[in-house]
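Q: sharing a sequence plus its predicted fold:
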Amino acid sequence: MELSLKELLEAVNGEVIFMGKTEFNSICIDTRKIEKNNVYLAIKGENFNGNKFVLEAFKKGASVAIIDEVLFDLNDTENLETVIKVQDTEKALLQLAHYYRKKLGLKIVGVTGSCGKTSTKDLIAAFLSEKYKVFKTKGNFNNQIGLPLMILELDSSIDVAVLEMGMSNLGEIDVLANCARPDIAVITNIGLSHIENLKTQENILKAKSEIFNYFGEENSLIINGEDENLLKIKDKCFEILKIGYNHEYDVYAFNIILEEDKTTFTVKDKEEEIIFTIPMAGKHNVLNSMLAIEVAKKLNVTFNEMKRGIKNLEATSMRLQVIKKNKITIINDCYNASPDSMKSSMDVLSSYKIGRKIAILGTMNELGEEAANSHKEVGKYALNKVDLLIAIGKYNDCFKEGFAGENLITFTTKEECINNLSTIIKENDVVLVKASRGMKFEDIVSSLEEVSI
């Protein structure tokens, strides 16, 4: 973090209540991860108060602490370093990241959408990597704590930062967009994720659209033109670019070839066309790639530079990760789940030519009143895609009603499923494992890796 103490104080509107060391490097909010000369920022959560751990942070090497509540003895000077008091540490984190983003002046690409955010982020970073030094959001650091922490990991050597922006309700992406001020925004699609909170897809569109709340004439919004909800975004003061399969779009894809471990397609814009092959399965990743290609075009990356950049693709774990072990193939897609992503993952599963195609599916969270129907719809979609459906969780009856086939096994818990895997799985099986993040289906993946055939 390239800031002076004076700039740090200015950014967070803080007051020094004890002066110790003035040298510092990076921000840390977890005392278990404190390193020498870190700035410890004391965040409050539902079940903890970071202000209680200031002395522990100093003991472990922190040189500065930012607090909003004094829960230690200020007279205990022997154990203190520089302490800065602010009104609210969570707001201070956002203010600090916003200040730092403005100071660095690099390009920011913001990515949001109901599903496909992470894959699109990974593809954008890859397509840009041949020309620029690129930073991308790590893991799921895409909320009001995670996003500013990502910004504060940047430095002046970075040319472009690709930042994922998540939300569960209205107003949340507005906070992130205000903090990061993206130059280019990408919206992947509008699905049913978070409809429990937002009630309608119109509200989901409204929430995702907050990503361009701070746009002016110099900004660009890139949208998936195959999503009818996104086509409702019109007549803005900034540039709107569409991608998809329509030849009238800014760039479009055709001649799509789907294989087990890669996807090939032709891309055409107004000037040229070129064949791309990405090491990712599934037709949905063609659209994700097109979004990434349009971002790269806006940043003056050529098609040939993009093709070379594909070699640098680093896909986030548990996103259609293919594991071949113990004579079976496991498709680990445990990171999250929505009706659209469930269907896309089963499309990938159905592309395999050898062995039984088995889907182990769990609960899709945050669907509210749409939950029962959505699980039924996914079950119905599975009927022509899989040889065996294994359903786990409270919506088993909905999966069963939709599937309406004989090759269905249900379990109440993932532990029951794990205990029965050895009697179900056979040599050459291809097994998709997918559910919402809270189900922690990676435990099933780990067990599949240990199954003896």
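A: Yes, it's here.
Q: can we go C-alpha only for contacts and neighbour counts from here?
A: Noted.
Q: ok now the host helix or strand of residue 330, how far from the chain's centre?
A: Assigned by DSSP states H and E, residue 330 belongs to strand 328-332. Distance, stretch centre to chain centre, for strand 328-332: 22 Å (Cα atoms, centre = their mean, to the nearest Å).
Q: helices and strands around it, which ones?
A: strand 321-325, strand 430-434, helix 442-450 (3 or more Cα pairs under 8 Å, 6 or more residues apart in numbering; DSSP states H and E).
Q: mind listing residues that contact that strand?
A: For strand 328-332, contacts defined as Cα atoms under 8 Å, 6 or more residues apart in numbering pick out 318-324, 349, 426-434, 442, 445, 448.
Q: before we move on, back to that, would you turn the helices and strands packed on strand 328-332 into a markdown table with mean neighbour count and distance to residue 420?
A: Shown next, in a markdown table, are the helices and strands packed on strand 328-332 (neighbours: other Cα atoms under 10 Å; distance: least, Cα to Cα, whole Å):
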| stretch | mean neighbour count | distance to residue 420 |
| --- | --- | --- |
| strand 321-325 | 16 | 18 |
| strand 430-434 | 28 | 14 |
| helix 442-450 | 17 | 10 |
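Q: what's the closest of the ones you listed to residue 78?
A: Judged by Cα to Cα, the one of the helices and strands packed on strand 328-332 that comes nearest to residue 78 is helix 442-450, at 46.2 Å.
Q: list the contacts of that closest one.
A: For helix 442-450, contacts defined as Cα under 8 Å, 6+ apart pick out 318, 325-326, 330, 332, 334, 414, 417-418, 421, 433.
Q: and those, which are buried?
A: Among those, those buried by neighbour count (16 or more other Cα atoms under 10 Å) are 318, 326, 330, 332, 334, 414, 417-418, 421, 433.
Q: of those residues, which pair is most distant in space?
A: Using Cα to Cα, the buried ones among the contacts of helix 442-450 reach their maximum pairwise distance at 326 and 414, which is 20.7 Å.
Q: ranges for the helices of the stretch 301-450 of the chain?
A: For the stretch 301-450 of the chain, applying DSSP state H, counting those that start in this stretch gives helices covering 303-309, 339-350, 371-382, 396-403, 414-424, 442-450.
Q: nearest to residue 227, of the helices and strands packed on strand 328-332?
A: Of all those, strand 430-434 sits nearest to residue 227, with 23.4 Å by Cα to Cα.
Q: ok, structure two:
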Amino acid sequence: MEFLSIDEVVKAINGKIVKEGNSFKFNGVSTDTRKIEKGNIFFALKGENFNGNSYINDASDKGATLCIIDEIMFNEEKIKEYTSIIKVENTRKALLDLAEYYRSKLNIKIVGITGSTGKTSTKDLTAAALSSKYKVFKTEGNFNNEIGLPLMIFKLNNDYDVAVLEFGMNNLGEIHRMCKAARPDIALITNVGISHIENLKTRENILKAKLEIADFFHEDNVLIVNGDNDLLSPLNSHKFNIIKAGFNNKEDYYANHIILNEDNVLFTVCEEKTGENEEIEINLPGKHNVWNALLSIACGRVLGMSLKEIREGLKNISTTGMRLDIIREEKYTIINDCYNASPDSMKAGIDVLINIKGERKIAVLGTMKELGDEAYNAHKEVGKYVAEKGVEVLITLGEFNKAYEEGYVNETKGEKKEIFNFNSEDEAANFLRDHIKYGDVLLFKASRSMKFEGIIKKLKTKE
């Protein structure tokens, strides 16, 4: 974290000092007293079941040199002499406001990534692609919301050349507020599906929310989109540059000669404007990762890299956990894709399952959240897709077991297929332990809240 004075902080967040300490060196930002380090700025945030304002004395004890509050709930006699306290109207807004000011002090390019699916894989691919030429920071884990994103910004300093930041959302306005703080120079949109349609009602509204990533763009900024997505393909703008990538040779960047292997993908990327091409290998499975890689390649070109430099960078990919992790056990293979789920990512996971060599293919699927009125049909459609692809065994958990079964059974039309529904992860794990055969390949996929990694852990436990 670069240096900030207390006067800068007060001005940036429109706050008032209510207690002045004797130390004004700040080395980081925290919103969790369990993780505070000496010299941190602590923001007292509120949630449904907690109020950070009640932890100010604890934050001071643990070494916070500055606390930002919106309610006075501390005992001043117990505040350490080094701790200053600033009161603001709203600490969540203040967190973004200070991040916005801090970002303005940085001489660094920021790449913003959003989309209904594939954000994290594209983040990992983009950071890798740029790594052969630049020092790159990328969003850690799932720090991609209005609390997580500013915390990532505070981890930046001018030693970095580029930051690749992920922007998630549940509703309109969220990406706009985050982009006001982060001010990305380049933005990538992976696709527009039906994730979060429960809140946003239509795909057009989802598109509108995703396009907020360009709300602060001008003529020097670049938006890179998946040109094969039906809602992104027609995009055009007179305010900023748009680059499209896909499998169509009319796109600015397109892929051909695609080879899908079990653990990686090979393809040739072609640049329409220059006629250049390069053979690319990415150590991730699935055709969907070709789209993600094309976006990262276009980003590298915008930042002045050659296709050869990008190719070398992509060899350095380091992926975020529980996203199509292929785990080869002695008797069977697990595809751990438990981090999140939507109709598009479910189908992508099933495609990977089918492409891995093995005996039976088994899909263990759970609920896809935040689909609203589309939920039943979306789960039914995934069940149908499982059957279409020839998956021999479908195991489901959650509130849409019947929807999965309807789609799967209707598509199989009486063929000998197996489907099993369970109400708990213990039941599913016990069943799998008893029924897995040598050479089976299993895909585990559900929305994050279902914590499917617990089934994998139980499955691998021999007791």
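A: That came through, no problem. All values reported here derive from a predicted model rather than from experimental measurement.
Q: as a markdown table, the contacts of helix 442-450 of the first structure with distance to residue 299 of the first structure would be great.
A: Output for the contacts of helix 442-450 of the first structure, formatted as a markdown table (distance: Cα to Cα, whole Å):
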| residue | distance to residue 299 of the first structure |
| --- | --- |
| 318 | 29 |
| 325 | 41 |
| 326 | 44 |
| 330 | 37 |
| 332 | 33 |
| 334 | 33 |
| 414 | 45 |
| 417 | 48 |
| 418 | 47 |
| 421 | 49 |
| 433 | 37 |
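Q: and which of those residues is nearest residue 120 of the first structure?
A: Once Cα to Cα is applied, the member of those that ends up nearest residue 120 of the first structure is residue 318, at 14.6 Å.
Q: surely that closest one touches residue 432?
A: No - the pair residue 318 of the first structure and residue 432 does not pass the contact test of Cα atoms under 8 Å, sitting 11.2 Å apart.
Q: list the residues that contact both of the two?
A: Residues touching both residue 318 of the first structure and residue 432 (Cα under 8 Å, 6+ apart) are 332-333.
Q: grab the nearest non-local neighbour of residue 148 of the second structure.
A: Using Cα to Cα, 6 or more residues apart in numbering and skipping residues adjacent in sequence, the residue nearest residue 148 of the second structure is residue 142, 7.5 Å away.
Q: residue 305 of the first structure too?
A: Spatial nearest neighbour of residue 305 of the first structure, excluding adjacent residues (Cα to Cα, 6+ apart): residue 130 at 5.9 Å.
Q: helix/strand/coil for that neighbour?
A: Classification of residue 130 of the first structure using DSSP: H, G, I helix; E, B strand; the rest coil returns coil.
Q: how many residues are close by the corresponding residue of the second structure for it?
A: When the second structure is aligned by TM-score structural alignment, residue 130 of the first structure is paired with residue 132. Using other Cα atoms under 10 Å, residue 132 of the second structure has 19 neighbouring residues.
Q: go ahead and confirm residue 132 of the second structure touches residue 307.
A: No - counting by Cα under 8 Å, residue 132 of the second structure stays clear of residue 307, with 11.1 Å between them.
Q: what's the match for residue 381 of the first structure in the second structure?
A: Mapped onto the second structure by TM-score structural alignment, residue 381 of the first structure lines up with residue 385.
Q: longest strand of the first structure?
A: strand 251-258 (DSSP state E).
Q: buried residues, that strand. List them.
A: Residues of strand 251-258 of the first structure classed as buried by neighbour count (16+ other Cα under 10 Å): 251-254, 256, 258.
Q: residues touching the counterpart of residue 39 of the first structure in the second structure, list them.
A: Mapped onto the second structure by TM-score structural alignment, residue 39 of the first structure lines up with residue 41. For residue 41 of the second structure, the contacting residues are 26-30, 64-68, by Cα under 8 Å, 6+ apart.
Q: and these, which two are furthest apart?
A: Pairwise over the contacts of residue 41 of the second structure, using Cα to Cα, the maximum falls at 27 and 68, 15.0 Å.
Q: quick one: which of these two has more around it?
A: More crowded of residue 27 of the second structure and residue 68, by other Cα under 10 Å: residue 68, with 30 against 18.
Q: show me what contacts the aligned residue in the first structure for the more buried one?
A: Aligned counterpart of residue 68 of the second structure in the first structure: residue 66 (TM-score structural alignment). Counting by Cα under 8 Å, 6+ apart, residue 66 of the first structure makes contact with 39-42, 83-86, 89.
Q: what about 10 Å?
A: Going by Cα atoms under 10 Å, 6 or more residues apart in numbering, residue 66 of the first structure touches 9, 12, 14-16, 27, 29, 39-43, 51, 54, 82-86, 88-89, 92-93.
Q: equivalent analysis for residue 229 of the second structure, please.
A: Neighbouring residues of residue 229 of the second structure by Cα under 10 Å, 6+ apart: 190-193, 245-246.
Q: which residue of the first structure is paired with it in the alignment?
A: Counting by TM-score structural alignment, residue 229 of the second structure lines up with residue 227 in the first structure.
Q: re the thing from before, the residue nearest to residue 148 of the second structure touches residue 149, doesn't it?
A: Yes - if you go by Cα atoms under 10 Å, residue 142 of the second structure and residue 149 touch, sitting 9.1 Å apart.
Q: can you list residues touching both of residue 132 and residue 307 of the second structure?
A: Jointly contacting residue 132 of the second structure and residue 307 under the rule Cα under 10 Å, 6+ apart are residue 313.
Q: wasn't residue 188 of the second structure part of a strand?
A: Yes - Residue 188 of the second structure: assigned to a strand according to three-state DSSP.
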